[in-house]
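Enquirer: Sequence first, then the predicted structure:
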Amino acid sequence: MNKRQENLLLFIWAVALIAALGSLYYSEIKGYIPCTMCWYQRIFMYPIVLIGIIALVQKNAKIAVTTAAFSLIGGCIALYHYGIQKLPALQESAPACGGVSCTGQYVNYLGFITIPFLAFVAFAFIFIASLVLLKDTKE
């Protein structure tokens, strides 16, 4: 494994760790109750933290397929969640989420940065890094 691949694995793990810690900060410290869509995003982000650190320790770049799959699915969920928060047409057809509405916005930095937006950005970074890692391992 070359240094670039190792750095990509470190990047994937670091982004996933920051995203996981951020979600825990919002729920456990700020007291924001996660909606159902937030839980689905967590289901796809949290394993990347564990998978990423194991791959980094083992220097296993082949894990990029798994991180790409998890981040693609999680990113699609996050993008849809962001859409139902920001687009009135999607809000009307939004699924009923447990005790907390999925259309609610606990944070709205700069008028567009919500928690699902932050999750989408993290998933996108992980997905792109995974694709670069896949390409790098093929060469």
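Expert: Structure received.

Enquirer: Going by C-alpha atoms from here, please, whenever you check contacts or count neighbours.
Expert: Fine.

Enquirer: residues in contact with the most centrally placed residue in the chain?
Expert: Nearest to the centroid of the C-alpha atoms of the chain, with distances taken as CA atoms, centre = their mean, sits Phe123, at 3.8 Å. Contacts for Phe123 (CA atoms under 8 Å, 6 or more residues apart in numbering) come out as Met45, Ser71, Leu72, Gly74, Gly75.

Enquirer: and with 7 Å instead?
Expert: For Phe123, the contacting residues are Ser71, Leu72, Gly74, Gly75, by CA atoms under 7 Å, 6 or more residues apart in numbering.

Enquirer: next, the one to line up against it:
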Amino acid sequence: MNTGKDGASKKSYHLYFAWLISVIATLGSLYFSDIKGFIPCELCWYQRIFMYPLSILLGIATFFNERQIIKYTLPLSIIGGGISLFHYLEQKVPGFAAIKPCTQGVPCTAEYINWFGFITIPFLALTAFILITGILWLGRKA
């Protein structure tokens, strides 16, 4: 636990903000699949595999103010962000989808949403992963 000069506990809000973003991203993905009825593609499932544990781990760490969790959650966020970036490129860059075509279910190039011509579900996930990664990176030594 962090202690200030006076010995009192010093709270870091980095974990709280990272947890809040992960919860919003998790609820957003559940909204798109369970309420809107969008069937997740293969890469969407991989992104969920890396986002959902962040909601739980960062929530527990926030409650106990345990910044040590950052060294375990930061890799989850970075890898999830890499998958999101790959998925977004697969949707938006012509010819990129040929690198790894989805063979079952919904194609990974499908765009259920396309707000303003560039905001898709993988873009939203990528944004969440980037924000979480940046906040956790800043919170390492805070």
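Expert: It's in. Model, not experiment: these values are computed from the prediction.

Enquirer: Please report the distance of the equivalent of the residue nearest to the centre of the first structure over in the second structure from Gln104 of the second structure.
Expert: The pairwise alignment with the second structure assigns Phe123 of the first structure to Phe129, based on TM-score structural alignment. In this view, Phe129 of the second structure and Gln104 of the second structure are 26 Å apart by CA to CA, to the nearest Å.

Enquirer: Quick one: the strands in the first structure, in order.
Expert: For the first structure, strands defined by DSSP state E do not occur.

Enquirer: if we can go back for a sec, ok, now how distant is the residue nearest to the centre of the first structure from Gln41 of the first structure?
Expert: As judged by CA to CA, Phe123 of the first structure and Gln41 of the first structure stand 9 Å apart.

Enquirer: Give the residues shared as contacts by the two.
Expert: In contact with both Phe123 of the first structure and Gln41: Gly74, using CA under 7 Å, 6+ apart.

Enquirer: Please list the residues outside stretch 88-96 of the second structure that contact it.
Expert: Applying CA under 7 Å, 6+ apart, the external contacts of stretch 88-96 of the second structure come out as Ala97, Thr109, Pro122, Phe123.

Enquirer: That concludes my questions; thank you for your assistance.
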